[in-house]
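the following block contains a protein sequence and its predicted model.
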Amino acid sequence: MSGNTGFDELFAEAPLMVILRGLGAERSLELAHKAWDLGITSVELPIQTPADVEALRVVADAGRAQGKAVGAGTVITPEHVRQAKEAGAAFTVSPGYDREIVGASIAAGLPPLPGVATATDVQLALRDGLTWLKAFPASVLGTGWFTAMRGPFPQVRFVATGGMDASNAQPFLDAGVRVVAVGSALADETQVDRLAALLKPAPRPGR
């Protein structure tokens, strides 16, 4: 088993990711293009149904054409890893830490982003060579969790997922989160624009 430092490059351009869950191919592609156009380069599509897998295939194809990484989410079985690989995903995301899924993903050439919620989870992941981890559910864990984890685990880069939106993303980024991932909040059509606004530098005093 090796690490997941591939996310250093995948998440280098913007500290945000959109999660397009159960939206179908057409709507997912529309929102993915909007996110990319606004500077949000990372997109995840959870794969829980055949329609989700087809949506992933469509968006991943479009992403490759633009040099954008599209990942498969809610990957919890070896079959999901296979489906993600065949659909053209660039990485996998899981809600929890499962060494079998991590190993299968690495073997398929897909950097894994497993979920953690405790110091024990983080320590186990580090033992397996992983430095990028999904903290889930981030809104329940709270910003203080990330501040606390920086002490014993300064080398870990966290992706905050679960209950995140444009209104609470900045405090988590300020707490040391490297990427904020927003999913269900995207039902609000203003979310992508509001998230993209976080990428713009704050105006200087007097401007």
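Done, it's in. Residues are numbered from 1 along each chain as shown.

only C-alpha atoms from now on, for both contacts and neighbour counts.
Noted.

can you pull out the strands in the protein?
16-19, 42-46, 70-73, 91-93, 112-113, 115-116, 132-135, 157-161, 179-182 (DSSP state E).

what about Ala25, distance to Phe158?
According to CA to CA, to the nearest Å, Ala25 stands 29 Å off from Phe158.

ok, Ala117 next?
Distance from Ala117 to Phe158, by CA to CA: 11 Å.

just want to know which of the two has more residues nearby.
Phe158 (25 against 19; other CA atoms under 10 Å).

show me what contacts that one?
By CA atoms under 8 Å, 6 or more residues apart in numbering, the residues touching Phe158 are 132-135, 177-179.

next one for the comparison:
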Amino acid sequence: MANENDVHDRIIDSGVVAVLRGIDDAQIASVARAIHEAGVTAIEVTADGKRASEKIAAVDRELADTDAVVGAGTVLDAPTAQSVIDAGAEFVLAPDCNPEVVRTCNRQGVVSIPGVMTPTEAVTAMEAGADMLKMFPATTVGPDHIGALQGPLGDIDIMPTGGVSSDNVGDFFEGGAVAVGAGSAIVDYDAIAADDMAQVRETAATFVDAVESARSQ
């Protein structure tokens, strides 16, 4: 397992965290492999479905020979955080800000990325020791909200998630994002249903191209 600083840096280097939600056990490792081959280094498996820990462990095993970092998302409480960390999660995301989740990650040396919307939530997360902030849902407030948070709070790492697409990802990076989280914009669920991993890879690569283009501006 990579150390906390290395995981943090790999997420930023990737520029995007691909969110895998509701994918069955038989396919999730293949999907993760295809998305990694498309150029995504950071892969999130959500913890809001059945057998989440087993899926995280399966993806971790599948990508053990790569530079990928595997994390867990939708982690709402400390026991769930501990469970996914035990399964191999190297970073933990949430849609909300729960200081106990952040503190659990800190004790285990795992990157924590709680969800925030307001300055109060951002300060709460930072005081608990969060490594990065997940601005969620991003399209509700838009790219300018990144700078609005950073203005009074300083140079904090913000990852917009929720509605980020190839069409608007450039706006979020221009607004100050260090990375973005993406679900259906990068994970092709129709292709997964057809067991077409080549198309899964192609769809993910299209989003990666949009991210790379945005970051090169």
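Thanks, I have the structure now. None of these values were measured; they are calculated from a predicted model.

if we can go back for a sec, any shared contact partners between Ala117 and Phe158 of the first structure?
Contacts common to Ala117 of the first structure and Phe158, judged by CA under 8 Å, 6+ apart, are Ala135.

surely Ser83 of the second structure meets Ser53?
Yes - here Ser83 of the second structure lies in contact with Ser53, judged by CA atoms under 8 Å, at a distance of 6.9 Å.

these two: who's more crowded?
Ser53 (21 against 15).

OK, contacts around the more buried one?
Counted by CA under 8 Å, 6+ apart, Ser53 of the second structure has contacts 47, 83-84, 87.

kindly report the same for Ala52 of the second structure.
Ala52 of the second structure makes contact with 45-46, 84, according to CA under 8 Å, 6+ apart.

checking the residues you listed against the first structure: which ones persist?
Among the contacts of Ala52 of the second structure, the ones still in contact in the first structure (both residues aligned by TM-score structural alignment, their matches' CA atoms under 8 Å) are 45-46.

where does the nearest residue to Ile192 of the second structure once chain neighbours are set aside land in three-state SS?
Among residues not flanking Ile192 of the second structure along the chain, Val200 sits closest, at 6.8 Å (CA to CA, 6 or more residues apart in numbering). Classification of Val200 of the second structure by DSSP: H, G, I helix; E, B strand; the rest coil places it in helix.

how about Glu13 of the first structure, nearest residue that isn't a chain neighbour?
Here the residue nearest Glu13 of the first structure, using CA to CA, 6+ apart, is Thr41, at 6.8 Å.

ok, the one you found touching Met17?
Yes - contact criterion CA under 8 Å: Thr41 of the first structure and Met17 qualify, at 7.1 Å.

please report the distance of Asp6 of the second structure from Gly88 of the second structure.
Asp6 of the second structure is 15 Å from Gly88 of the second structure, by CA to CA.

neighbour-wise, which of the two wins?
Applying other CA under 10 Å to Asp6 of the second structure and Gly88 shows that Gly88 carries more neighbours, namely 22 against 13.

which non-adjacent residue is nearest that one?
Ala57 (5.9 Å).

now tabulate the contacts of Ser53 of the second structure in TSV and tack on distance to Val208 of the second structure.
Formatted as TSV, the contacts of Ser53 of the second structure follow (distance: CA to CA, whole Å):
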residue	distance to Val208 of the second structure
Ala47	24
Ser83	30
Val84	26
Ala87	27
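
if we go to the first structure, which of those are intact?
Under both residues aligned by TM-score structural alignment, their matches' CA under 8 Å, what the contacts of Ser53 of the second structure keep in the first structure comes to 47, 83-84, 87.

in these, find the pair that's most separated.
Greatest spatial distance in these: Ala47 and Ala87, 11.2 Å, computed using CA to CA.

tell me the one of the contacts of Phe158 of the first structure nearest Asp37 of the first structure?
Val179 (18.2 Å).

ok, and the closest non-adjacent residue to the closest one?
Pro15 (4.2 Å).

that neighbour matches what in the second structure?
In the second structure, the residue matched to Pro15 of the first structure (TM-score structural alignment) is Gly15.

tell me the spacing between that match and Ala193 of the second structure.
Taking CA to CA, one finds Gly15 of the second structure at 26 Å from Ala193 of the second structure.

now swap in Thr46 of the second structure and tell me
Distance from Thr46 of the second structure to Ala193 of the second structure, counting by CA to CA: 18 Å.

if we can go back for a sec, and the residue nearest to Ile192 of the second structure, how many residues sit next to it?
Residues lying near Val200 of the second structure (other CA under 10 Å) number 25.

and what of Asp37 of the first structure?
Asp37 of the first structure is flanked by 11 other residues according to other CA under 10 Å.

residue ranges for the helices of the second structure, please.
4-14, 25-37, 52-62, 78-86, 99-108, 119-128, 138-141, 144-153, 169-174, 189-193, 197-215 (DSSP state H).

want to try CSV for those helices, with distance to Val69 of the second structure as columns?
Formatted as CSV, those follow (distance: least, CA to CA, whole Å):
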stretch, distance to Val69 of the second structure
helix 4-14, 7
helix 25-37, 10
helix 52-62, 8
helix 78-86, 13
helix 99-108, 15
helix 119-128, 22
helix 138-141, 23
helix 144-153, 25
helix 169-174, 21
helix 189-193, 21
helix 197-215, 16
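
that'll do, ta.
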